[in-house]
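Undergrad: Got a predicted model here, sequence first, then my questions.
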Amino acid sequence: MSLKRQADILQAVRETGSASITDLATRLDVSTETIRRNIKPLIEQGSVLRFHGGIMSPDQTADPPFQRRMHLNQAGKRQVASLVLDMVRDGDSLILDNGTTTTYVAEALAARSNLVVVTNSAQIACRLASRNNNRVFMTGGELGGDDAAAFGPSSIEFLKQFEVRCALLSVAGINARGELVDFHLFEAEFSRAAMAQAEETWVIADQSKFGREAPVKVCEWGKVQKIITDAPPPEDFIARCAATGVRIVTG
């Protein structure tokens, strides 16, 4: 029976990329303790990876290379960028983190003028610098080879010199526990530093990010003011946002 149950657990994880212990117990009609016993050998052999409260496919722990991700869900990311353009005013001050959705946002914001933009992404800086009298400040640090983004203590110290109206942040996932999550600790640290320097924080995320797990917690939903997305999220996410005072902006 345990081998059959382990096969069912693997199937559930393959379908969605991740699953909580509670959801697995409900799906298989067994106790959470039974699920924990059954996933232990799967974790030991590397078939799944553990995160707090659940398990995920090993494929979920690493994003594809940046340029490949730029082509994923392009329509959705461009829709998010269009929504952001309508909400940003000429002369605004912004922090934009590294990410494919924020890169599309930067392309859209090239239509605005007199912006003050702080970013750790060379991709974003190149799209906004010297356009319509916009001013772009690039954080220091070693640039990553894949996405040309800078992270680490020097980037965070640089951010602390600015106070902006809005931080626009991408995340790896928005999970059902009410958390914004990322794949890497340094990305989460940069996001939290950006939030501390901004009057408002807007999360920019296409619909694929809802329900997606990643191992590093950025913050709870209630710490942000808006989630800007290309399509209405599932009803349970809408209810949680309403309960925490987070505004959902959608196309």
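TA: Nice, I can see it.
Undergrad: From here on, just use CA atoms for contacts and neighbour counts.
TA: Noted.
Undergrad: and residue 81, what does it touch?
TA: Contacts for residue 81 (Cα atoms under 8 Å, 6 or more residues apart in numbering) come out as 101-102, 104-106, 108.
Undergrad: can you tell me which of these are in helices?
TA: Judged by DSSP state H, the contacts of residue 81 include 101-102, 104-106, 108 as members of helices.
Undergrad: From these, pick the one nearest residue 92.
TA: residue 106 (13.3 Å; Cα to Cα).
Undergrad: surely the closest one meets residue 127?
TA: Yes. Here residue 106 lies in contact with residue 127, judged by Cα atoms under 8 Å, at a distance of 6.3 Å.
Undergrad: Ignoring the adjacent residues along the chain, who's closest to residue 79?
TA: Excluding the flanking residues, the one nearest residue 79 by Cα to Cα, 6 or more residues apart in numbering is residue 230, at 5.6 Å.
Undergrad: what's around that neighbour, how many residues?
TA: 22 (other Cα atoms under 10 Å).
Undergrad: what's the distance between it and residue 209?
TA: Using Cα to Cα, to the nearest Å, residue 230 is found at 11 Å from residue 209.
Undergrad: structure B:
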Amino acid sequence: MLPLERQKKMLDLLTVREVLKINELTEELDISIDTLRRDINLLTRQGKIEKIYGGIKLAGRFGESSMEERMINHLEEKEQIARKCCEFIEDGDCIYIDSGSTTYQIAKYMKHRKKLTVITSSIPVIQELVHSEVDLIIIGGKIRKEEQSVVAYDYIFNFHELNIRKAFICCSGITMERGISDYNMEEAITRKKMIELASEVYVAADSTKFGKDVMVSIAPLERIDTIVTDANVDRSYQAKFKKTDTKLVIAEA
């Protein structure tokens, strides 16, 4: 079977079954795991499928994935991104950690920093840091249960009193033309505010977010200092970002 035929069959199968496991695909297509991985990586870069724990699903089939699902999707890549982001965090910093599944991983790897202050609206980040030595500031507001976050409003929390050195932001889409975007207006408002206030803005996003422009615009690229992503990103983006003021950092394994 030719590669294009295999890839079409994979997509056809996914229209019938919501999720396909890796072992099911190797048997169904009668191919090796290495060949399957090449096909999966290609379809992922094209934005047609998404990797999940132990398998794949159609990209964007249900709009924004649940927080629980995103916590395990592309976990290895998100951990690599988080470790790279932590290289930009210094002792004594005051940082904002966003409510996404990638930025949550940052909280796991920066606890060794001294005199660190973390501002967050993420309930998982709060749970991760509550027993650490990190000074923790929680943004007040409405609980958004599906995102496990607090959606903040100016009249509840005085944003402009925050002195944020670095903000680590998540998003659902990145394009050269439109910058970063997300599915939820309330989350986008909080992210816009933090981008406005922070001295340095870092976007932590796995490679599947590139080439997507979803519902709500957050910020153009010129408002972003650095984007940290994984090694599966289409290499053509390296040349594209060299023409901008935004630095593209690739977290290697």
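TA: Great, that's in hand. The model shown is predicted, which means the values in this text are computed figures rather than measured ones.
Undergrad: still on that earlier bit, for PyMOL, write a command that selects the buried ones of the contacts of residue 81 of the first structure.
TA: Entered in PyMOL, the line below selects the buried ones among the contacts of residue 81 of the first structure, by 16 or more other Cα atoms under 10 Å:
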select buried, resi 101+102+104+105+106+108
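Undergrad: need the contacts of residue 81 of the first structure in TSV with distance to residue 95 of the first structure, can you?
TA: Output for these, formatted as TSV (distance: Cα to Cα, whole Å):
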residue	distance to residue 95 of the first structure
101	14
102	10
104	14
105	12
106	11
108	15
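Undergrad: Farthest pair within the contacts of residue 81 of the first structure?
TA: Farthest apart among the contacts of residue 81 of the first structure by Cα to Cα are 101 and 108. That separation is 10.8 Å.
Undergrad: residues contacting the residue nearest to the spatial centre of the second structure?
TA: For the second structure, the residue nearest the mean C-alpha position is residue 205 (3.4 Å; Cα atoms, centre = their mean). Contact analysis of residue 205 of the second structure by Cα under 8 Å, 6+ apart lists 78, 81, 102, 170-172, 227-230.
Undergrad: List buried members of those residues by neighbour count.
TA: 78, 81, 102, 170-172, 227-230.
Undergrad: Sort out for me which of these are in helices.
TA: Counting by DSSP H, those place 78, 81, 102 in helices.
Undergrad: Near residue 75 of the first structure, how many other residues are there?
TA: By the measure other Cα under 10 Å, the count of residues near residue 75 of the first structure is 12.
Undergrad: can you tell me which residue in the second structure aligns to it?
TA: Using TM-score structural alignment, the partner of residue 75 of the first structure in the second structure is residue 76.
Undergrad: Moving C-terminal from the host helix or strand of that match, which element do we reach first?
TA: Assigned by DSSP states H and E, residue 76 of the second structure belongs to helix 75-86. As assigned by DSSP H and E, the chain's next helix or strand after helix 75-86 of the second structure is strand 94-97.
Undergrad: average gap between that following strand and the first structure?
TA: Here the mean offset of strand 94-97 of the second structure against the first structure after fitting is 0.7 Å, by mean Cα distance after the TM-score superposition for the first structure.
Undergrad: by contact count, what packs against that strand?
TA: Secondary-structure packing of strand 94-97 of the second structure (3 or more Cα pairs under 8 Å, 6 or more residues apart in numbering; DSSP states H and E): helix 101-109, strand 117-120, strand 166-169.
Undergrad: List the buried residues of that strand.
TA: 94-97.
Undergrad: ditto for stretch 232-241 of the first structure
TA: Quick answer for stretch 232-241 of the first structure (16+ other Cα under 10 Å): 233, 237, 240-241.
Undergrad: Just name the closest of those residues to residue 115 of the first structure, please.
TA: Nearest member of these to residue 115 of the first structure, counting by Cα to Cα, is residue 241, at 29.4 Å.
Undergrad: is it true that that closest one touches residue 234?
TA: No. Counting by Cα under 8 Å, residue 241 of the first structure stays clear of residue 234, with 11.0 Å between them.
Undergrad: Which of the contacts of residue 205 of the second structure are retained in the first structure?
TA: With both residues aligned by TM-score structural alignment, their matches' Cα atoms under 8 Å, the contacts of the contacts of residue 205 of the second structure that the first structure also has are 78, 81, 102, 170-171, 227-230.
Undergrad: Which of those residues sits closest to residue 40 of the second structure?
TA: Proximity of these to residue 40 of the second structure (Cα to Cα) peaks at residue 230, which lies at 15.7 Å.
Undergrad: need the contacts of residue 205 of the second structure in CSV with distance to residue 187 of the second structure, can you?
TA: Formatted as CSV, those follow (distance: Cα to Cα, whole Å):
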residue, distance to residue 187 of the second structure
78, 20
81, 21
102, 15
170, 10
171, 10
172, 11
227, 19
228, 20
229, 21
230, 23
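Undergrad: nearest to residue 11 of the first structure, of the ones in helices among the contacts of residue 81 of the first structure?
TA: residue 101 (30.1 Å).
Undergrad: which ones are touching the nearest residue to the closest one once chain neighbours are set aside?
TA: Nearest residue to residue 101 of the first structure, sequence neighbours excluded (Cα to Cα, 6+ apart): residue 77, at 5.4 Å. By Cα under 8 Å, 6+ apart, the contact set of residue 77 of the first structure is 101, 104, 205-206, 230.
Undergrad: For the stretch 1-150 of the second structure, which segments count as strands?
TA: Secondary structure of the stretch 1-150 of the second structure (DSSP state E, counting those that start in this stretch): strands located at 20-21, 49-52, 55-58, 94-97, 117-120, 135-138, 142-144, 149-151.
Undergrad: ok, back up a step: just the ones in helices from the buried residues of stretch 232-241 of the first structure, please.
TA: Those of these mapping onto helices are 237, 240-241, per DSSP H.
Undergrad: could you dump those to TSV with distance to residue 185 of the first structure?
TA: Shown next, in TSV, are these (distance: Cα to Cα, whole Å):
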residue	distance to residue 185 of the first structure
237	25
240	25
241	25
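Undergrad: out of these, which one sits closest to residue 163 of the first structure?
TA: Nearest to residue 163 of the first structure among those is residue 241, at 26.1 Å by Cα to Cα.
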